[in-house]
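Participant: what shape does this take:
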Amino acid sequence: MSDENPLHLFDLTGKVALVTGATRGLGRAIAAGLARAGAHVVVAGRSKETAEKVAAELAADGTRTSALELDVTRPEQARRALVRTAGQHGSLDILVNNAGVIERHPAEAYPADAWHKVIDTNVNGTFFLTQEAGSLMLTQGHGRIVNIASVLAYSGGRNVVAYAASKGALVQVTRALAAEWAGRGVHVNAIAAGYFATDLTQDLRDDTTRSQALLSRVPAGRFGRPEELIGAVIFFASPAADYVHGALLEVDGGWTAA
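Facilitator: Below is the predicted model of the structure:
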């Protein structure tokens, strides 16, 4: 047995990581965590100014960050952004697909434009960005892709039919890509995130009745904190997960276990 400190398995020093939707909520926490683990983190967001602001704030802790304007629903922009990022930094080692939207409407009255907005962002945008990133990584011979899915990939939820459908699709995209790319050096895995205290759940948390009903089903009895997702992302992005492909890890306070 090696006497080497196993913590080195989680060291991301020298790696380049791009995190989508990184200007707030889970994305910002993930970006900060990857940076503290040693990676150069590219903070990607639809607003260039906001991405630059967040990157500067994270860099104030002494970490290495940069900003990137990126709208995942615009494939050509995404392709150029990825090529530029890889060119500037010499590689693209890690992609965290965190960008996502949710629209709440009763299923029988779900607007077509709301459906398309959710699917275009959470499924189409994520896939085409991953396709571009995967092509770069396959050429390099290595890479880590982490998709942020949801426990709603398992349970339907109310008034979120498009979101539930999109996260279920993302899980299957993860598995299909892992089956194709595992033998070529590219790892694709996903996290089924539970209910976290972010702006996406603000309305839910503000509704005392709905919030209490939800938390009664969560064994941990509370909403997750964004920083509690960091460990799972670092695991998938690091050498600790060298033999992990197509996995779905629940980080949900026990929701799926109950």
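Participant: CA atoms for contacts and neighbours, from now on please.
Facilitator: Noted.
Participant: so how far is L152 from the residue minimising distance to the centre of the chain?
Facilitator: Centroid-nearest residue in the chain: N98, 2.9 Å away (criterion: C-alpha atoms, centre = their mean). Look at N98 and L152: by C-alpha to C-alpha, to the nearest Å, they are 15 Å apart.
Participant: next up, the contacts around the residue nearest to the centre of the chain.
Facilitator: With contact taken as C-alpha atoms under 8 Å, 6 or more residues apart in numbering, N98 is in contact with V19, T20, G21, A22, L26, G27, N147, I148.
Participant: before we go on, could you also do this sequence so I can check it against the first one:
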Amino acid sequence: MNKQSYDFTGKVAIITGSTKGLGYGMAMLLAKNGADVVVNSRHNDDCEKVAEELRKIGRKVLAFSADVSKREQVEKMIDKTVECFGRIDILVNNAGVGITKSSFDVTEKEWDEVINIDLKGVFFTSQLAGRVMAKQKSGNIINIASLGGVISSAKLVPYMAAKSGVIHMTKGLAVEWSKYNIRVNAVAPGYVPTPMTEPILKDEKSYKILTGLTPMRRLGEVEEIANVVMFLASDYSKYITGETIIADGGRHTL
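Facilitator: Below you'll find the predicted structure:
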């Protein structure tokens, strides 16, 4: 039996939206376990700040600001990654946005922003990185979906539409790209305190409702979601593809 490991030494990982929240936690955890990292967000200063943190723990890091809803910007990021590292082993499609708003009031601009970042961005980042992985005959793509792609909530329709699309896209890409030895999986987190969820969680009533709906009676932690990503990125999960792991403290079971 082959020995498995969480040692990512020599592996190159791109994590979109990795300067804060879940993406930051994922970048730190993969780097601490040996991966060289491409740090991404739409803001260069934020990318450079996180990149410097990762360099201090001994990793090679590329800071690259790109809007994942703009295919040409993603293409430049992929090309620069290959130029710097020569390969791409892991892609975590984490960048995302959401709005909490009555469906009667959602504007076309708001709809387009959520769909373009949360769904279109995941597809084209996967496509461009996947082409590199196909040439390598190896690769690992992990899409960050959401509990909102599994169960329904009020006032989150654009976000839920995008995230449910990510879950089904994950299955389709897994089937299509398995012949290239590319695994494609997803993680669907429940509520975790991050800058994105802060507007909801800072309301005491909302916080009590959300924890009350969760069998474990608490919210998740960034590290707990990052650990699932690390598992999917590792050889411990090498017979898993097309899967979505729900990490929500059991809320979807109710």
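Participant: superposed, what's their TM-score?
Facilitator: Scored against TM-score structural alignment, normalised by the length of structure 2, the superposed chains reach a TM-score of 0.96; 254 aligned residues with a C-alpha RMSD of 1.2 Å.
Participant: rewinding a little: secondary structure added to the contacts of N98 of structure 1, as JSON lines?
Facilitator: Converted to JSON lines, the contacts of N98 of structure 1 look like this (DSSP: H, G, I helix; E, B strand; the rest coil):
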{"residue": "V19", "secondary structure": "strand"}
{"residue": "T20", "secondary structure": "coil"}
{"residue": "G21", "secondary structure": "coil"}
{"residue": "A22", "secondary structure": "coil"}
{"residue": "L26", "secondary structure": "helix"}
{"residue": "G27", "secondary structure": "helix"}
{"residue": "N147", "secondary structure": "strand"}
{"residue": "I148", "secondary structure": "strand"}
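Participant: which members of those are the farthest-apart pair?
Facilitator: Using C-alpha to C-alpha, the contacts of N98 of structure 1 span at most 13.3 Å, a distance reached by A22 and N147.
Participant: neighbour count: these two, which is higher?
Facilitator: Taking neighbours as other C-alpha atoms under 10 Å, A22 of structure 1 and N147 compare with A22 leading, 30 against 26.
Participant: F10 of structure 1 and Q77 of structure 1, how far apart?
Facilitator: F10 of structure 1 is 32 Å from Q77 of structure 1, where distance means C-alpha to C-alpha.
Participant: got it, and Q140 of structure 1?
Facilitator: Relative to Q77 of structure 1, and taking C-alpha to C-alpha, Q140 of structure 1 is found at 22 Å.
Participant: mind checking the SS state of V184 of structure 2?
Facilitator: Relying on three-state DSSP, one would call V184 of structure 2 strand.
Participant: can you pull the contacts of the aligned partner of it in structure 1?
Facilitator: Correspondence of V184 of structure 2 to structure 1, assessed by TM-score structural alignment: V188. By C-alpha under 8 Å, 6+ apart, the contact list for V188 of structure 1 reads 144-147, 174-175, 177-178, 181-182, 245-247.
Participant: ok, now V160 of structure 1?
Facilitator: Each residue near V160 of structure 1 by C-alpha under 8 Å, 6+ apart is listed here: I102, E103, R104, H105, P106, A107.
Participant: wait, is the second one part of a helix?
Facilitator: No: remark: E103 of structure 1 does not belong to a helix; assigned using three-state DSSP, it is coil.
Participant: that one maps to what in structure 2?
Facilitator: In structure 2, E103 of structure 1 lines up with I99, judged by TM-score structural alignment.
Participant: identify the residue nearest that match in space, chain neighbours excluded?
Facilitator: The shortest distance from I99 of structure 2 to any non-neighbouring residue, by C-alpha to C-alpha, 6 or more residues apart in numbering, is to L156 (6.6 Å).
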